[in-house]
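**Q** Give the three-dimensional model of this entry:
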Amino acid sequence: MKLLFYSLLFSVVLISCQEKVSPDSISKINGYWEIQKVELPDDQEKEYNINETVDYIEWNGKTGFRKKVKPQFNGKYLTNEELETFQIIDSSGIFQIHYKTNFAKWSEEILILTDSVLVLKNKQNLKYHYKRFKPISIQ
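**A** Just a heads-up that it's a prediction; the model follows:
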């Protein structure tokens, strides 16, 4: 019984210490992000060990865009003209990214956003876990 109590207490402390997304932290979304895993609604996970592409996100305080880029060994990126434009909406402390392309509209909630971690959740309850991408340069 004591072990259960301490486990629950530890979980509560851990969750409460987690950094909340705030208007000041939203600018941390800018940059290159590499997908690590997708958490499915049934608690299964799909791991991404090797990624040929990463997401480049740029947000200017009002609008932004996300696009797939392919890192090269010389530190540069291959890209195309396809991108997803978005707005970030604060709804009572819940931050949502509203995307729009020529073909679709959708949204994702920002669950975690730090200097090195980004977690997004969509309407299908899929959680996308990203880490800050660090390029490899061989010259």
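**Q** going forward, measure contacts between C-alpha atoms and count neighbours the same way
**A** Noted.
**Q** can you give me the helices for the chain?
**A** 2-17 (DSSP state H).
**Q** measure the residue nearest to the spatial centre of it to K2 for me?
**A** Ranked by distance to the mean C-alpha position of the chain (C-alpha atoms, centre = their mean), the top residue is L118 at 3.4 Å. According to C-alpha to C-alpha, to the nearest Å, L118 and K2 sit 34 Å apart.
**Q** Same check on S16?
**A** From S16 over to K2 (counting by C-alpha to C-alpha), the distance is 21 Å.
**Q** neighbour count winner among those two?
**A** S16 (10 against 7; other C-alpha atoms under 10 Å).
**Q** and the more buried one, how far is that from F10?
**A** Counting by C-alpha to C-alpha - S16 and F10 are separated by 10 Å.
**Q** Could you report the neighbour count for the nearest residue to D90 once chain neighbours are set aside?
**A** Leaving aside its chain neighbours, D90 sits nearest to Q96 (6.6 Å; criterion: C-alpha to C-alpha, 6 or more residues apart in numbering). Q96 has 20 neighbours, counted by other C-alpha under 10 Å.
**Q** Let's see this one next, to set against the first:
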Amino acid sequence: MKNVFKMALIALLIVGCKNKIEPADVAKLNGYWEIEKVDLPDGEDKNFKINESYDFFAMKNNEGIRKKVMPQLDGTFIVNDSYENVLVRFEDEKAYLDYSTDFAKWTEELITLTDDELVVKNEEKKEYHYKRTGPINLTGNGEKIK
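**A** Sure, this is the predicted structure:
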């Protein structure tokens, strides 16, 4: 009987600790995100030590854009005119990012969204883990600019 109670308590903790994403959390997407790793469906991880580009989100009222930007050492970014329209959709206690361009449409499930962490899962069951980042801002001697 004790084991049943222990297992029920563990199950409650696991379900209770799940990070539910609320509509008010969508604003946390705004800004620059750097990919850290991809969890593949076969259990392997692909880690990213250095990234040449970041994902930049600009969201308002559950819609906006995602754009790839390339950080430069002087704190600026190289950008182009390409971007993806993004719509945040809430359905069945889950949150989704619906992307669209002139050429394609796709969806990712929003797994985790905090001030510093973003995790999304695509239709191929790959989980993309991002950390919040920003401009590099290095001076000529390698010191960070405030």
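**Q** what ranges do the strands span in structure 2?
**A** Ranges of strands in structure 2, per DSSP state E, are 31-39, 45-47, 54-60, 63-71, 77-78, 84-91, 94-100, 105-113, 117-121, 127-133.
**Q** Now do the third one against strand 84-91, angle only.
**A** When axes from the mean of the first three to the mean of the last three C-alpha atoms, to 10 degrees is applied, the directions of strand 54-60 of structure 2 and strand 84-91 differ by 60 degrees.
**Q** which helices and strands sit right next to strand 54-60 of structure 2?
**A** Judged by 3 or more C-alpha pairs under 8 Å, 6 or more residues apart in numbering; DSSP states H and E, strand 54-60 of structure 2 is in contact with strand 31-39, strand 63-71.
**Q** average gap between the last one and structure 1?
**A** Superposing on structure 1 and averaging over aligned pairs (mean C-alpha distance after the TM-score superposition for structure 1), strand 63-71 of structure 2 comes out at 0.7 Å.
**Q** How about that strand, which residues are buried there?
**A** Going by neighbour count (16 or more other C-alpha atoms under 10 Å), the buried part of strand 63-71 of structure 2 is 63-71.
**Q** any idea how far L3 of structure 1 is from E39 of structure 1?
**A** L3 of structure 1 is 28 Å from E39 of structure 1, by C-alpha to C-alpha.
**Q** So the two - more neighbours on which side?
**A** E39 (16 against 8).
**Q** Distance of the more buried one relative to S16 of structure 1?
**A** Taking C-alpha to C-alpha, one finds E39 of structure 1 at 21 Å from S16 of structure 1.
**Q** do the same with T79 of structure 1
**A** Taken as C-alpha to C-alpha, the span from T79 of structure 1 to S16 of structure 1 is 39 Å.
**Q** Now do D98 of structure 2: how many residues are near it, please.
**A** 17.
**Q** same deal with F10 of structure 1?
**A** What F10 of structure 1 shows, counting by other C-alpha under 10 Å, is a neighbour count of 12.
**Q** L111 of structure 1 too?
**A** Quick note: L111 of structure 1 (other C-alpha under 10 Å) scores 18 neighbours.
**Q** That concludes my questions; thank you for your assistance.
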